[in-house]
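S.K.: Quick one, fold the following:
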Amino acid sequence: MIGRRRLLAGALGFAAPALLAREALASAPRQLSLVNLHTGEKLAATYFEGGRYVPDALAALDRVLRDHRTGEVHPMAPGLLDLVAGLAGQVGRPGAVQVISGYRSPASNAALHANSSGVATRSLHMQGMAMDIRIPGVSLARLRDTALALGRGGVGYYPDSDFVHVDVGKVRQW
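M.R.: Prediction:
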């Protein structure tokens, strides 16, 4: 009969490599390449390095993702950046992620809502928790399906407007 201590030591021996691999992945550098289609600004940034988010890189991403109508800059949720970077990685990252909409000020969101039933009154864009994107060379259907498979937030499919909405709110789709 195997002793309890020996059994625990054996179990830890099997679990340790998996835990170390997960920890290494969690602390691996994270990069994102974006182009804002309204301003033409491009940015490739390593926004997570050494197990920490990089404040200067986050600020640069916030600026590129600002409300292009008002110029207002708002902090974007790091989890959203992780989601978009992960999504780009899953589809093979053939080019920079094209951003149709990042942060939206309440005034911009209200104006858009007044002209479109497709804009939520309490949009997560106003909290820096949503982006409308596309990736050159990747079909919108594949982008949508990959985002849904990640299961990390909301996914809206807008083929007529040529973008996919992703957010870090509740998991849902439309």
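S.K.: C-alpha only now, for contacts and for neighbours.
M.R.: Fine.
S.K.: Give me the contacts around the top helix by length along the chain.
M.R.: When the chain is parsed with DSSP state H, its longest helix is helix 4-27. Helix 4-27 is contacted by residues 49, 50, 51, 52 when judged by C-alpha atoms under 8 Å, 6 or more residues apart in numbering.
S.K.: switch to 7 Å and redo it
M.R.: Defining contact as C-alpha atoms under 7 Å, 6 or more residues apart in numbering, one finds that helix 4-27 is touched by 49, 50, 51.
S.K.: do the same with stretch 96-106
M.R.: Residues outside stretch 96-106 that contact it (C-alpha under 7 Å, 6+ apart): 33-37, 65-67, 72, 74, 125-126, 128, 130-135.
S.K.: now the strands for the chain?
M.R.: Applying DSSP state E to the chain gives strands spanning 30-36, 42-49, 52-53, 97-101, 130-134, 154-158, 163-167, 172-173.
S.K.: One more, so I can put them side by side:
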Amino acid sequence: MTPTTSGISRRALLGAFAATAVSAAPTFSNAAGFIKGAGDIRRIRMYSARTGERIDMIYWVEGDYIKDAVKEVNHFMRDWRTNDITSMDLRTIDIMAAAHNLMDVKEPYMLLSGYRSPKTNAMLRARSRGVAKNSLHMKGQAADLRLGSRSVGQMAQAAAACRGGGVGKYSGSNFVHMDCGPVRSWGG
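M.R.: Model (predicted):
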């Protein structure tokens, strides 16, 4: 479950989480946890309209990923068309969580696509020019997400601020792609 060394560094991700902690500290509702010495945690909140499932979980505490929580995240982000599961790259989960913190929202992400099996990716590619042949979704390194309370531009800006990977804006379809590949951006 250890992230690979390509793409974002551990230091860059820790910096993104530190920035979210600093930006969150001035509000009383967020400051209470800091005052009580709650420690450093990472939380992910998502739901899937396709499966009806929801997830709201702390998956990292004080520098350690929680094995059972990561397993649940992997299951939640499975290819819902084939039920295939992979180990999601934890850097992508960290980027998603950091961007969520930067936006200061309680609303969970709507997960449109996490892991995609090669079969699903080929099917989607046959239907749309916007699906990459070697999509990072097939490596468990990408997610397509939506928030009702934030625009595509706001979500993309938060994800790009993490400087952890690729950020694609799909305004026409109302979602943002986040991945842990090379830092880059596209779309409108």
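S.K.: So which of the strands of structure 1 is nearest residue 118 of structure 1?
M.R.: Nearest to residue 118 of structure 1, of all the strands of structure 1, is strand 154-158, at 9.5 Å by C-alpha to C-alpha.
S.K.: contacting residues for the residue most central in space within structure 2?
M.R.: Centroid-nearest residue in structure 2, with C-alpha atoms, centre = their mean: residue 96, separated by 2.6 Å. Contact analysis of residue 96 of structure 2 by C-alpha under 7 Å, 6+ apart lists nothing.
S.K.: looking at the alignment, what does it pair up with in structure 1?
M.R.: By TM-score structural alignment, residue 96 of structure 2 lines up with residue 84 in structure 1.
S.K.: From residue 5 of structure 1, how far off is its match?
M.R.: From residue 84 of structure 1 across to residue 5 of structure 1, the span is 44 Å (C-alpha to C-alpha, to the nearest Å).
S.K.: cool, residue 171 of structure 1 as well?
M.R.: Between residue 171 of structure 1 and residue 5 of structure 1 the distance is 42 Å, computed by C-alpha to C-alpha.
S.K.: Compare those two and say which is more crowded by neighbours.
M.R.: With neighbours defined as other C-alpha atoms under 10 Å, residue 171 of structure 1 and residue 5 compare such that residue 171 has more, 13 against 9.
S.K.: quick one: that one and residue 150 touch, right?
M.R.: No: counting by C-alpha atoms under 7 Å, residue 171 of structure 1 sits too far from residue 150 to count as a contact (9.8 Å).
S.K.: Which residues are in contact with whatever residue of structure 2 lines up with residue 125 of structure 1?
M.R.: Residue 125 of structure 1 maps onto residue 137 in structure 2, with residues paired by TM-score structural alignment. Residue 137 of structure 2 makes contact with 114, 115, 116, 143, according to C-alpha under 7 Å, 6+ apart.
S.K.: Look up how far residue 61 of structure 2 lies from the third one.
M.R.: It refers to residue 116 of structure 2. Going from residue 116 of structure 2 to residue 61 of structure 2 by C-alpha to C-alpha gives 28 Å.
S.K.: quick one, which of the two is more surrounded?
M.R.: Ranked by neighbour count (other C-alpha under 10 Å), residue 116 of structure 2 and residue 61 place residue 116 first, with 29 against 14.
S.K.: corresponding residue for residue 105 of structure 2 in structure 1?
M.R.: In structure 1, the residue matched to residue 105 of structure 2 (TM-score structural alignment) is residue 93.
S.K.: Give me the number of neighbouring residues for that match.
M.R.: Counted with other C-alpha under 10 Å, residue 93 of structure 1 comes out at 18.
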